[in-house]
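>>> One predicted model, sequence on top.
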Amino acid sequence: MAQQVYKLSRKSEQQLEVTKMENIVLLDTLQQLTTGKEDNCSMCEVDWDQQGASCYSFSKNAKSWHNSLDACTAMSASLVKIDTKKELAFLKNEISKRVYVRRGQQFNFNFWTGLNYDNDIGNWTWADGSPFSFQLFQVPGTEGCAYIQKGEIRLQSCAKWEVYICEKPAKFGGN
């Protein structure tokens, strides 16, 4: 009888270990789905491009920087905030695909980013108010708003009309 109890106890311990391992795998899968580690499990709206855990909309209509910010806000988004070199490379690649032709010549669009010079604090900030880090790229000046053209960050008056890039989080697992 003691031997049967021992065998049952041992079998229960083994089943418990298997259940623990299954739970670890399930927890890892759930974490990937909810944090965006698996791009193919996330969704962006129609006409939005996905990179990692973000969705991007490349506008076709030109607006001033402030009106571009308002347009992004109306879509529950913000002007793009570049956080990583991978994101910058993605944006450069996408921008290189978007050109227009005038009088037989091909031109690149200037796309507003969320970066602008805040005169009140005397520094560059993103549209969400967070400070800019010069580790990703350099900004050639101390006034205006930043745009990307041909993969280069450039500056000009925020009142000038350009197309723009909106960014918002991708939806995961039915969010």
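Looks like it came in fine. Quick caveat: nothing in here was measured; it's all calculated off a predicted structure. Numbers count the residues shown, from 1 in each chain.
>>> Going by C-alpha atoms from here, please, whenever you check contacts or count neighbours.
Noted.
>>> Quick one: distance of the helix ranked longest in the chain to the chain centre.
The residue-count maximum for a helix in the chain (DSSP state H) belongs to helix 2-35. Distance of helix 2-35 from its chain centroid, counting by Cα atoms, centre = their mean, to the nearest Å, is 37 Å.
>>> Please report how far the most centrally placed residue in the chain lies from residue 18.
The centroid of the chain falls nearest to residue 54 when counting by Cα atoms, centre = their mean (3.5 Å). Relative to residue 18, residue 54 is positioned 36 Å away (Cα to Cα, to the nearest Å).
>>> One more: residue 29?
Distance from residue 29 to residue 18, by Cα to Cα: 17 Å.
>>> tell me the contacts of the closest residue to residue 125 other than its chain neighbours?
Using Cα to Cα, 6 or more residues apart in numbering and skipping the chain neighbours, the partner closest in space to residue 125 is residue 131 (4.5 Å). Applying Cα atoms under 8 Å, 6 or more residues apart in numbering, we find residue 131 in contact with 123, 124, 125.
>>> And here is the other one:
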Amino acid sequence: MSPMRKSSPGTAAPTKERKRCPWLSFWVILVCALVLKACVIYGCMVTLLMGNPSCEEHKALPQGSAEWHCVMGRDEGKGRVWTCCPLGWEPFQTSCYYFSKDIMNWDNSQRNCTGMGSHLVVINTGAEQDFISNYVKRTVIGIRVENYYIGLSLKKGHWRWVDVTPYNETAVFWIPGEPNNLSVEKCVAVDTSQKDNRNWNNFPCIAPFHRICETAATNI
């Protein structure tokens, strides 16, 4: 009878090692998943205990976005807070702003903003106007001019904001010589052909332009 063949010392170990790896990977994945779930639950519990908006309430922001863009700020009553806007919206002070890439007329622009839980932007201060002007200037490429509708239009001979904020003659930013042609040009847009922040111009409401939507930010 021929002698029994013995395995070389190096052949058995890899077989055992291959058997262990799938079990090791399974437990690593399971532990990581449990840790991640615990962190999410803990974050929501801390938010609730501190009296801040719940995780579900954050979903009420425009577009029902599941992703957020937050910046650190200050609140006189709370100290340091996070100001949060949906991803794709820009935070400034207490509001979130959406600068569209597509174009449509003024009425459709307002309807589009309303559908996202917002409205065409209402500009109340010089600081807000500066923020908007600086942002839209960055969208200009070469000599191309991009106009952005705001929530100001002429109704029954009076300029009116979409949220019924009173029109304040001392807080307006018309291009010198504007508004004009009031019989046909009854809707207002930011005109990026202007170098400074006095860039409001009135146009026919049927003109297709970009738009700026505004809604309240969420502080946490």
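Good, I have the coordinates. Here the structure is a predicted model, which is why all the values come from computation and not from measurement.
>>> Could you get me the TM-score between them?
The TM-score (TM-score structural alignment, normalised by the length of the first structure) is 0.71; 135 aligned residues with a Cα RMSD of 2.0 Å.
>>> still on that earlier bit, other SSEs contacting the longest helix of the first structure?
If contacts are counted by 3 or more Cα pairs under 8 Å, 6 or more residues apart in numbering; DSSP states H and E, helix 2-35 of the first structure sits against strand 171-172.
>>> Check the mean deviation of the strand it packs on from the second structure.
Taken over the aligned residues, the distance from strand 171-172 of the first structure to the second structure averages 0.9 Å (mean Cα distance after the TM-score superposition for the first structure).
>>> Correct me if wrong: the residue nearest to the centre of the first structure contacts residue 172.
No - using Cα atoms under 8 Å as the test, residue 54 of the first structure is too far from residue 172 to be in contact (10.7 Å).
>>> and the contacts of residue 131 of the first structure as JSON lines, adding distance to residue 10 of the first structure and secondary structure?
Shown next, in JSON lines, are the contacts of residue 131 of the first structure (distance: Cα to Cα, whole Å; DSSP: H, G, I helix; E, B strand; the rest coil):
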{"residue": "123", "distance to residue 10 of the first structure": "66", "secondary structure": "strand"}
{"residue": "124", "distance to residue 10 of the first structure": "64", "secondary structure": "strand"}
{"residue": "125", "distance to residue 10 of the first structure": "61", "secondary structure": "strand"}
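>>> ok, so of the residues you listed, who is nearest residue 76 of the first structure?
residue 125 (20.0 Å; Cα to Cα).
>>> Please enumerate the strands of the first structure.
Under the criterion DSSP state E, the first structure contains strands at 42-43, 49-51, 54-58, 78-79, 99-102, 105-108, 111-118, 123-126, 145-149, 152-156, 163-169, 171-172.
>>> and residue 103 of the second structure, what pairs with it in the first structure?
Counting by TM-score structural alignment, residue 103 of the second structure lines up with residue 62 in the first structure.
>>> mind listing what that match touches?
Counted by Cα under 8 Å, 6+ apart, residue 62 of the first structure has contacts 68, 161, 162, 163, 164.
>>> Swap in 7 Å and give it another go.
By Cα atoms under 7 Å, 6 or more residues apart in numbering, the contact list for residue 62 of the first structure reads 161, 162, 163.
>>> Please tell me how far it sits from residue 33 of the first structure.
Distance check for residue 62 of the first structure against residue 33 of the first structure: by Cα to Cα, it reads 36 Å.
>>> Residue in the second structure paired with residue 14 of the first structure?
Aligned partner of residue 14 of the first structure by TM-score structural alignment: none.
>>> what do you get for residue 42 of the first structure?
Looks like residue 42 of the first structure aligns to residue 83 there (TM-score structural alignment).
>>> Hmm, that match is touching residue 218, no?
Yes - at 5.8 Å, residue 83 of the second structure counts as touching residue 218 under the criterion of Cα atoms under 7 Å.
>>> whereabouts in the first structure does the longest helix along the second structure align?
In the second structure, taking DSSP H as the definition, the longest helix is helix 12-49. Aligned by TM-score structural alignment, helix 12-49 of the second structure falls on no residue of the first structure.
>>> Quick one: residues contacting residue 146 of the second structure.
Counting by Cα under 7 Å, 6+ apart, residue 146 of the second structure has contacts 140, 191, 192.
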